[in-house]
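Peer 1: Pasting the sequence and the predicted coordinates here, then a few questions.
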Amino acid sequence: MSDPNESDQGIPAPEGPTDIIETEYEIGQDNITRQIGPFGLDIHNPVFAISGLMVVAFVLITLAFQEAAGGVFNDLRVWLTSSFDWFFLAAGNIFVLLCVFLIVSPLGKVRIGGKDASPDYSYSGWFAMLFAAGMGIGLMFYGVSEPISHYSSSFADNAGTPESWAPLAGAPGDETEARHLGMAATIFHWGLHPWAIYAVVALALALFAYNKGLPLTMRSIFYPIFGERVWGWTGHIIDILAVFATLFGLATSLGLGAEQANAGLNHVFGLPVNDFSKVLLIVAITGVALVSVVAGLDAGVKRLSEINMVLAALLLLFVIVVGPTLAIISGFFTNLWEYAKYLPELSNPFGRTDDNFRQGWTSFYWAWWISWSPFVGMFIARISRGRTVREFITAVLIVPSIVSVLWMTTFGGTAISQIVNDGYQVVADAPLELKLFAMLEAMPLQAISSFIAIVLVIVFFVTSSDSGSLVIDTITAGGKVDAPVPQRVFWACFEGLVAIALLLGGGLGALQAASVSTGFPFTIVLLLACFAIIKGLRSEPR
């Protein structure tokens, strides 16, 4: 029998459009059935069929009943984040603690792919793909807006209107404390916790695919728990959940990207801000993503990720140089310290954080990261063969977190400095999607920097779409990493359609509801995966 991660040279082509030829791949003592169906699709039935039909139905129903769908989505988001905020926060803490344990434990010596495996990518290429796929659009959208939001609410008088709130109950009116708390709260959402979620999924997938010889799909993680049942309906349900979590997590990011790209193009070129423009942007960028998807991981995704990193580094360096340079450099270390100081309170599921902060921000973020985790985790797993567990966890957990701190300090800190020191209220009053461009407008060369920011949003948009398509394709093909091109095209198109449906059927609230609704059941899946990781690593030679 052939390796499940290699092409099937011995499978004959279908004789007609309705022919389906079944083949089996032996994996240890287990068999998985794949089918070559119409149009050359290599599907893992019933995951592909059920996922595909449900996605098509979701798009049609949401577009047909946009107003009703918007209300349902918003009510669902509020109920989940208010009822299960403690659950999301507790789960996030478990993921961080597991990662820290693996770094210091002897289990960290295990090498992904076996003791003789060597890395497929250099550190620079590895970091570029890892970071671009992980949270690119989010950093662009929230890099300025979130620090300002937390700073403003912490600085306000909490005895005021119901909208006045703060991440932690403190001394309102203390500008320095508000700045520190605002940056600590922002970094909390973009630091160790989200990357720990990604690291858990990525390590589990890499371990069971490259060390145990199982297919690169979510069901394989649970073989130590469910045994042979992972090849039946238990596994089918896990993979279908992974498909929907990935699809809706991506749709949220694509929706945010469309909102910000539309706002930026309006700001620089006067493009109207309306649903038609956003839909047109999603269609156009999905088309670019299709080209990258067809080109594959090395030719498409890797090159776009490296372009992304160069553009992001240029924009970051520009703001550091022309902005409050010394304040940014000193603020980086101050913010790291404040993050560490406030981390126990911010991450306490039953602590004294404000309900709006815990439910409206943290619960949404954790659900969003968890819904992204099959996508980002599988993508990181595919590019991380040859690294030790300790090297892998350290890189995935620490390096991107440090970069996130630098990014938030640079963009958020600069915007706060403009408000406090320069009295520049434009950036404070601008809508969320325009805050980045409002900040850049107060700097030299604002036309050039704003244009680079727009390009960066679009390229982050593309890298999320194309790498997400490759991941969903792998799941629905039963772990095969080189499924046919038409199958990749199908998922790339429907990622765009789901984002369009959610934008038209409720806007940002609907996008957030989609992430939360799929992130909640998948949190349970990831908690089980923690047990499977420990069990799998203990059976490996070190």
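Peer 2: Received it, and whenever you're ready, just let me know what you need. Residues are numbered from 1 along each chain as shown.
Peer 1: Please count neighbours and contacts with C-alpha atoms only from this point.
Peer 2: OK.
Peer 1: Roughly how far does the closest residue to Val144 other than its chain neighbours sit from Ser153?
Peer 2: Spatial nearest neighbour of Val144, excluding adjacent residues (CA to CA, 6 or more residues apart in numbering): Gly412 at 4.5 Å. Gly412 sits at a distance of 15 Å from Ser153 (criterion: CA to CA, to the nearest Å).
Peer 1: out of those two, which sits in the busier spot?
Peer 2: The residue with more neighbours, out of Gly412 and Ser153, is Gly412; 28 against 19, by other CA atoms under 10 Å.
Peer 1: Next, the contact list for that one, please.
Peer 2: Going by CA atoms under 8 Å, 6 or more residues apart in numbering, Gly412 touches Gly143, Val144, Ser145, Glu146, Pro147, Ile148, Met183.
Peer 1: Give me the contacts around stretch 437-448.
Peer 2: 144, 264, 267-268, 322-323, 414-415, 418, 426-427, 430, 449-450.
Peer 1: same thing but at 10 Å, please
Peer 2: 144-145, 260, 263-265, 267-269, 318-319, 322-323, 411-412, 414-416, 418-419, 422, 424-431, 435, 449-454 (CA atoms under 10 Å, 6 or more residues apart in numbering).
Peer 1: Return a ChimeraX selection command for the buried portion of those.
Peer 2: Remark: buried members of the contacts of stretch 437-448, expressed as a ChimeraX selection using 16 or more other CA atoms under 10 Å:
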select :144,145,260,263,264,265,267,268,318,319,323,411,412,414,415,416,418,419,424,427,428,435,449,450,451,452,453,454
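Peer 1: try this one next to it:
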Amino acid sequence: MGEVVKDEYSTDYVAGQDNITPFGLDLHAPVFPITAILVFAFVIGTLMFPGEAKELLDGTKWDIIATFDWFFLISANIFVVVCLALIFLPMGKIRIGGQDCKPEFSTISWFCMLFAAGMGIGLMFWAVAEPVAYYTGWYETPLNVEAGTNEARNLAMGATMYHWGLHPWGIYAIVALSLAFFAFNKNMPLTIRSAFFPLLRDKVWGWPGHIIDVLAVVATIFGLATSLGFGAQQAASGLNYLFGIGAGINVQMAIIVGVTALALISVLRGLDGGVKVLSNINMGVAAVLLLFVIFAGPTMTILETLWVTSSNYVGNAVQLSNPFGREDEAWFQGWTVFYWAWWISWSPFVGMFIARVSKGRTVREFVTAVLIVPTVITVVWMSAFGGAAIEQIQQGVGELAENGLTEVSLATFQMFANLPLTGILSFVGIILVLVFFVTSSDSGSLVIDSITAGGKTDAPTAQRVFWVVAEGAIAAALIFGGGEDALGAIQATAISAGLPFTVVLLIMTWGLLKGLSHERQLLIARGELT
């Protein structure tokens, strides 16, 4: 018999024990009303004074980015290093949900869901716009290379991949694995607060935990609302570019209503019949679109760009990750630090959703799937779209070559214009964008509902319906009442929340390592792990 090891992370707290049940709902008493009041007050204030709010909050956002650039970069590096280490450390054998737990979803469906929730929508817009911006010097250049040169092309691909590779997925993986471990291995509620149990112990079920969960819900709502709002504007631009129907408020509102309606249907069908099915379909369509771009576009250039992107990503990762003594301060604060703050502000939402669908996976399998596989696929995607766009510019072909990057939301469609079947390609691209929004809205409502229900994963469907409608209503109100100023103000708030959440993630990282180490000792003592 091995040495008896006491489980330090056992708790008598039950998910939802502090809940109230008005009108047949199942709501966590402090978290739901506080969140509702804060969101309502903030949205009303922003709608009343959109310009002033954007100016004030934008100033705060850029002050945070400029002052704490070093903190964001160092922290993101820590998250990646810890995730890579977990793939090889012995604790990688620990299985989420217990050593006998079986996965709830197939590997393909699981991957499609985490990828669609994580950043699928962003790849449709930035895979062309970002490398073109770096190559042409639209807003500074990485490491101060000369715009329009071969060096600029190579670094444009490497720097773009840097922003969409290991670092954002490392951020998501830390949050997701922390939540999954404490929820499914330690039977704690599936909420952000549970990851703080190693630090706060039973105090986490009191006001310190309430505050953590409220901040997570507010950040998630604002992040989703701004993405839905800006996405509606971008989708409207694409439809106008393709069909000439205009891109005004009426079209944007119609898009939001349509996306919300589809998300509502997805919610009513449940996780297995909703998000999973949509994610599988969307990733299949995305794969077909990717293959078409590769073989209908400059195939040999794209294949060469695969090597260029990969080698420049690896070769420049250390230099791009160093916050000290940078000569390209405007570029790395405006792009890299902005991205890191945005990914971190999204991490409660994406991390909790990934945790929700990852039961039954080992830690090693989990981190490999969340960190490595999306990075490899993103290399191919960015190389195809970005490589084709830069090749068109170098050959003097198309609108991007003639006028440069004039409107970010149209960059992908402008690249499609020089490929066969332009109209079909563009239409498929718009459909992908819209369905990615549906999966984000649905999975986001699942996350918000879980937190505001005290960590319960079986709360009434009506609550998820409420959150889906609320997200769409907030986005519509912001567009209708304040336009880009109101959306920008809320986005600035979400990004500013990245600073305190970086501290939260660092504490979660410590708690995760501590918890996994202790769990390994328990399993070895019980003879369940060698």
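Peer 2: Nice, I can see it. Owing to the predicted nature of the structure, the values given are computational and were not obtained by experimental measurement.
Peer 1: so what corresponds to the residue nearest to Val144 of structure 1 in structure 2?
Peer 2: Alignment note (TM-score structural alignment): Gly412 of structure 1 maps to Gly386 of structure 2.
Peer 1: any idea which helix or strand carries that match?
Peer 2: In this assignment (DSSP states H and E), Gly386 of structure 2 forms part of helix 373-394.
Peer 1: And that helix against structure 1, how far off on average?
Peer 2: Helix 373-394 of structure 2: mean distance to aligned residues in structure 1 after superposition is 0.6 Å, counting by mean CA distance after the TM-score superposition for structure 1.
Peer 1: Following the chain past that helix, name the next helix or strand.
Peer 2: Next element after helix 373-394 of structure 2 (DSSP H and E): helix 398-403.
Peer 1: The next helix or strand after that following helix maps to which residues in structure 1?
Peer 2: Using DSSP H and E, the helix or strand that follows helix 398-403 of structure 2 towards the C-terminus is helix 411-416. On structure 1, the counterpart of helix 411-416 of structure 2 by TM-score structural alignment is residues 435-440.
Peer 1: cool, stretch 69-78 of structure 2 as well?
Peer 2: With TM-score structural alignment as the criterion, stretch 69-78 of structure 2 aligns to 85-94.
Peer 1: buried ones in the matching stretch?
Peer 2: Those would be Asp85, Trp86, Phe88, Leu89, Ala91, Gly92, Asn93, for stretch 85-94 of structure 1 by 16+ other CA under 10 Å.
Peer 1: Keep only those of those that are in helices.
Peer 2: Of the buried residues of stretch 85-94 of structure 1, the ones assigned to helices by DSSP state H are Asp85, Trp86, Phe88, Leu89, Ala91, Gly92, Asn93.
Peer 1: right, and the secondary structure at Glu24 of structure 1 would be what?
Peer 2: Under DSSP: H, G, I helix; E, B strand; the rest coil, Glu24 of structure 1 falls in the strand class.
Peer 1: Count the neighbours of it for me.
Peer 2: 14.
Peer 1: mind checking how far the nearest residue to it once chain neighbours are set aside is from Lys480 of structure 1?
Peer 2: Leaving aside its sequence neighbours, Glu24 of structure 1 sits nearest to Thr33 (CA to CA, 6+ apart; 4.9 Å). According to CA to CA, Thr33 of structure 1 and Lys480 of structure 1 sit 12 Å apart.
Peer 1: quick one, which of these two is more surrounded?
Peer 2: Lys480 (25 against 16).
Peer 1: residue in structure 2 matching that one?
Peer 2: So Lys480 of structure 1 corresponds to Lys456, using TM-score structural alignment.
Peer 1: thought that match was touching Arg356?
Peer 2: No: contact criterion CA atoms under 10 Å: Lys456 of structure 2 and Arg356 do not qualify, at 11.0 Å.
Peer 1: Now the common contact residues for those two.
Peer 2: Shared contacts of Lys456 of structure 2 and Arg356, counting by CA under 10 Å, 6+ apart, come down to Leu190, Ser450.
Peer 1: quick one on the thing from earlier: OK, contacts around the aligned partner of the residue nearest to Glu24 of structure 1 in structure 2?
Peer 2: Alignment note (TM-score structural alignment): Thr33 of structure 1 maps to Gln17 of structure 2. The contact partners of Gln17 of structure 2, by CA under 10 Å, 6+ apart, come to His28, Ala29, Ala453, Gly454, Gly455, Lys456.
Peer 1: Neighbour-wise, which one of those residues leads?
Peer 2: Ala453 (31 neighbours).
Peer 1: measure that one to Gly483 of structure 2 for me?
Peer 2: Taking CA to CA, one finds Ala453 of structure 2 at 32 Å from Gly483 of structure 2.
Peer 1: Just give me the match in structure 2 for Ile402 of structure 1.
Peer 2: Ile402 of structure 1 maps onto Val376 in structure 2, by TM-score structural alignment.
Peer 1: How many neighbouring residues does that match have?
Peer 2: 14.
Peer 1: residues in contact with it?
Peer 2: Met161, Gly165, Leu166, Ser310 are the contacts of Val376 of structure 2 under CA under 10 Å, 6+ apart.
Peer 1: Tally up the residues packed near the counterpart of the first one in structure 1, please.
Peer 2: Under the alignment defined by TM-score structural alignment, Met161 of structure 2 is paired with Ile187 of structure 1. Using other CA under 10 Å, Ile187 of structure 1 has 29 neighbouring residues.
Peer 1: Aligned counterpart of Met129 of structure 1 in structure 2, please.
Peer 2: The alignment partner of Met129 of structure 1 in structure 2, by TM-score structural alignment, is Met113.
Peer 1: Okay, and that match sits in which element?
Peer 2: Going by DSSP H and E, Met113 of structure 2 is in helix 107-118.
Peer 1: quick one: that helix to chain centroid distance?
Peer 2: Helix 107-118 of structure 2 sits 12 Å away from the centroid of its parent chain (CA atoms, centre = their mean, to the nearest Å).
Peer 1: what helices or strands is it leaning on?
Peer 2: Contact here means 3 or more CA pairs under 10 Å, 6 or more residues apart in numbering; DSSP states H and E; on that basis helix 107-118 of structure 2 packs against helix 120-136, helix 166-184, helix 275-296, helix 338-356, helix 373-394, helix 422-452.
Peer 1: tell me how far the fourth one is from the chain's mean position?
Peer 2: If you compare the mean C-alpha spot of helix 338-356 of structure 2 with that of the full chain, they lie 5 Å apart, counting by CA atoms, centre = their mean.
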